[in-house]
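> sequence unavailable; structure follows:
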């Protein structure tokens, strides 16, 4: 155990975590030159295309230090706020963390929030100043920031460059010297924390775990404590670039377990497993339950594919423990699922993964957040979809979730950012100057205002400099109303939304205009209306396509023409009563792009 070091790499988006991980793997010769490629641990096509890490990845390296060989378990983590749950799971499996800061951008919101996550788990922090080779690097100023943030000595900060491979050896030496060896009882009952799982279509579910106490051998009978299920460890081993089967995984090490588990629900990330014949008395305290921030419906385009979609969702949940879902039905779209996501990027990624990895074409409805409604009968309801909202006369009041948002930006952009937050009904709580140039703004903002396009707008007005981090602050009473969209007098539940009364008129008007552009013209006239309760607040009309029935009348009496037009009008009227309107997928997504 004294030779094992478990560590993760944490940083803000784009501060070079994956590139640094590449250099560490090259330096320790874990990966041969032939196998090497940039961002080696990002093995999903989506991660490579977008240049972001979505999943945490674990890999084991061997490193010789002062003549002794050490085993280093590295876990590369995502940087985006939507995947912070992945980071919290990786941190639970480690004793130390490399905190990366970009030498040209300095500490940002996500750096600070990930740092607090690590400190709460008592991890040893090794500060690394990355990208020192960039022309815009300001190593001395940013070292001052890091000293203020961490309270460390200037000498503790390791200057490095993932791209050029500078400082890699110093980092590896620091990992061995500063990060403590795992603590545990090798002879005690087995306790292993599951911090990840992967679905393999040939071998069932692969469980990735960290042994806290005891050890596990091939062929052992194990029991999952949360679900109570029992299995035989058919194959265990450690994680290189490919899996390396072993006879035994010792105390303190990170490894994988394959035991032919077929049912996705039986593996819970954060669960503990132990031996059947010598069980541990209690489970390891895992990580906090995940709190979804954004809710949206996901429906199969073809209703007969509902069961396939369910299977796809179960397999995806293994890989992405932050995804929460339950079945729901909609009058317009049939059977589907109401899903909880950590943010808009997470939602987009889930939709893309369903299409790529499982060949499912899906329709996603308008995202919304969870509201709380107190009815006139003093009953408290949690509402995550507009269709669950009771009629206005049964509602005493509605509460909506608020978040504490922390925005770090250059001082030049304070004006536009304040305007944006005030627009979104935000309240400025605090303003702290970190340096003369950088300022931290703290806001209390309704979550419903943040889920749509807040992040994109923030990046646009600050030219990419502002960074955002947020956490839930609880619920507050608010004047919210349900806005219905009606086509030809019939409400379309998939397009309704819960909005603040002050914005409902503007929202309804824009939505109707957008739908008028997107809904194709039919043989009959379509009325698009936005309504709050019984009150219509906006209307647009999609005109009917008409055949020129007067083409055969050249000259002659006007009454002949009028007769033909009357006949056509009657037919159109009848058609409108029986005709149904097909809504294209773009119309559902239009609501997102209203602003």
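Structure received. Predicted model only: the values in this text are computed from it and were never measured.

> contacts, neighbours, all on C-alpha from now
Noted.

> which non-adjacent residue is nearest the residue positioned nearest the centre of the chain?
Closest to where the C-alpha atoms of the chain average out (CA atoms, centre = their mean) is residue 346, at 2.8 Å. Excluding the flanking residues, the one nearest residue 346 by CA to CA, 6 or more residues apart in numbering is residue 82, at 5.9 Å.

> does the one you found count as helix, strand or coil?
Under DSSP: H, G, I helix; E, B strand; the rest coil, residue 82 falls in the helix class.

> which other residues reach the helix or strand harbouring the residue nearest to the centre of the chain?
Assessed by DSSP states H and E, residue 346 sits inside helix 344-358. Applying CA atoms under 8 Å, 6 or more residues apart in numbering, the contact partners of helix 344-358 are 46, 82-83, 294, 312-313, 316, 341, 360-362, 364, 451-452.

> let's see if you can find the most crowded of the residues you listed.
Within these, residue 341 tops the neighbour count with 25 neighbours, counted by other CA atoms under 10 Å.

> next, the one to line up against it:
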């Protein structure tokens, strides 16, 4: 093996949200003098304000460091920081595929959480060397013994292999860097193979086009060479190569085992997919690197501007956002009630929240999101199958044979005292508990199977509530299952309002219809005539509320006299109201949409 290769260490830090991943990365950068103290700020690798504010990593950020080890040699460390949330698990898996080792970070106060376990399993699946590390050992609430017990029980790693650090104070960081040198193996390459490079992320630069973040597995890539993206079959010319330190530093070439970036002539972000293989144009590899897949959205929602005049601005801002987030899908759609907007697909709930927050914050947009939906498989009587993600596209019930909804397998870790409350929550959401395992003498892990639709709205919030904030959850797709789902329509003055339509489980339809009707009755102001708000499934009315009418006191001028005079005036008013109802429209204020669509749904 060449001398240069033996000095390279490619590794990642994986952890649950807020376990100190970005803080440890900061400490590495300072310890290796990659950045100077005077230019340092917390969470250097987190570029977005949203990332710093929430303490989460949304986009992965690689960085190259040079470390002078105790053995007298200088090692090149390529740290590939990864997102910590389940929504970005494909990105995490591709980032891990670019590494030989992973630092598994565990909060000393919280112990092993659900996403710690999920990320550890991803790393084991990639056959990486795992270095378990307990962080925040200087906290008053730290329970190191509990963490060691959990590591042995859940991850089957002996406790003497676990390192203890405090990323905040720098305690134990030097020992951890030495452990990376000793435990993480150098990259393995085949000199006879042509260029093979893994794209583990990409960003859009306004001036230079798409920047691909790559790990060179075999061969090398230089400026001026022609390269080909294996899975999309795109051929392009290399304009610049380099590495991150932590900013972009151009270099003459990227060699095998190295991590860096490639800038080509490609200007469209959608042309480059995470997980694709880059190879040479003249001398191409025969097989791409394993693990590539097209990322598909799991949750769909309509995004509309509250002021219809903002549509063009929203269109431009969504286009800008998609440049740096290829997993975010948006297609124009229009609603009779809400006007023009976009049908958007997201990887999951956090992804949806982040996109919404970025549109509001970075582009100052006032938005309305429709009821989130998932992809249903609708099997027709003629034997065909349709994928439906929008309630408006649900076929007529008479043509449907059966409907399948997406399921998820969830791991929930929480103190054992909350076991009953978690099981009740799972059953409330139409789920089943498959098994429970003891994590240590305090915590249990519950494996449950639930419909994805049920966790889309508020499952995570409710889990945090019933476990007093101690519960954590991770999930993965688990196929489809036949389910009696129906399309629920809301009629206002006998007219269906498309923005309120949703696909719900047949058992929950009546409850949800009543809830929406009640909310609308409160939100719609009194009209000149009585307005009926109805919930309907397949033409059958299952719930009704009435918005009261404004009435003029027509009897005010009757100071006496026969009752027939009063009745005549009331009947005349009644006729007028009836005629008004036939020709009148109900104006639904934006507050009514907000009240219904942002409402937390207690039973699904």
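Happy to help now that I have it. Not measured: the values here are computed from a predicted model.

> re earlier: tell me the one among the contacts of helix 344-358 of structure 1 nearest to residue 10 of structure 1.
Among the contacts of helix 344-358 of structure 1, residue 83 lies closest to residue 10 of structure 1 (CA to CA), at 12.0 Å.

> aligned to that closest one, what sits in structure 2?
Here residue 83 of structure 1 is matched to residue 88 in structure 2, going by TM-score structural alignment.

> quick check: closest non-adjacent residue to its match.
Nearest non-adjacent residue to residue 88 of structure 2 (CA to CA, 6+ apart): residue 347, at 7.3 Å.

> do residue 518 of structure 1 as well
Leaving aside its chain neighbours, residue 518 of structure 1 sits nearest to residue 587 (6.1 Å; criterion: CA to CA, 6+ apart).

> can you check residue 167 of structure 2 too?
residue 24 (4.8 Å).

> format the contacts of helix 344-358 of structure 1 as a markdown table; extra columns: distance to residue 172 of structure 1 and secondary structure.
As requested, these are exported to a markdown table (distance: CA to CA, whole Å; DSSP: H, G, I helix; E, B strand; the rest coil):
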| residue | distance to residue 172 of structure 1 | secondary structure |
| --- | --- | --- |
| 46 | 30 | helix |
| 82 | 29 | helix |
| 83 | 26 | helix |
| 294 | 40 | strand |
| 312 | 40 | helix |
| 313 | 39 | helix |
| 316 | 34 | helix |
| 341 | 36 | strand |
| 360 | 43 | coil |
| 361 | 45 | coil |
| 362 | 45 | strand |
| 364 | 45 | strand |
| 451 | 40 | coil |
| 452 | 42 | coil |
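
> residues contacting the residue nearest to residue 346 of structure 1?
Contacts of residue 82 of structure 1 by CA under 8 Å, 6+ apart are 342, 343, 344, 345, 346.

> farthest pair within the residues you listed?
342 and 345 (8.2 Å).

> looking at those two, which one has more neighbours?
Taking neighbours as other CA under 10 Å, residue 342 of structure 1 and residue 345 compare with residue 342 leading, 22 against 16.

> who's in contact with the corresponding residue of structure 2 for the more buried one?
Residue pairing (TM-score structural alignment): residue 342 of structure 1 is matched to residue 347 of structure 2. Residues in contact with residue 347 of structure 2 (CA under 8 Å, 6+ apart) are 87, 88, 296, 297, 298, 299, 327, 328.

> one more: residue 387 of structure 1?
Residue 387 of structure 1 neighbours (CA under 8 Å, 6+ apart): 493, 496.

> give the aligned equivalent of it in structure 2.
With TM-score structural alignment as the criterion, residue 387 of structure 1 lines up with residue 392 in structure 2.

> same question, residue 9 of structure 1
Here residue 9 of structure 1 is matched to residue 13 in structure 2, going by TM-score structural alignment.

> wait, its match sits on residue 100?
No. With contact defined as CA atoms under 8 Å, residue 13 of structure 2 does not reach residue 100; the gap is 11.7 Å.

> who has more neighbours, these two?
residue 13 (25 against 22).

> which residue ranges of the stretch 151-300 of structure 2 form strands?
Secondary structure of the stretch 151-300 of structure 2 (DSSP state E, counting those that start in this stretch): strands located at 163-164, 196-205, 209-218, 221-222, 226-229, 234-244, 248-251, 253-254, 259-264, 277-280, 299-305.

> quick check: which of those is nearest to residue 336 of structure 2?
strand 299-305 (11.9 Å).

> quick one, that closest one and helix 349-362 angle?
20 degrees (axes from the mean of the first three to the mean of the last three CA atoms, to 10 degrees).

> how much does strand 299-305 of structure 2 stray from structure 1?
When structure 1 is overlaid, strand 299-305 of structure 2 sits 2.6 Å from its aligned residues on average, using mean CA distance after the TM-score superposition for structure 1.

> name the helices or strands packed onto that strand?
Helices and strands touching strand 299-305 of structure 2, by 3 or more CA pairs under 8 Å, 6 or more residues apart in numbering; DSSP states H and E, are helix 311-323, strand 339-346, strand 367-369, strand 373-374.

> cool, thanks, signing off.
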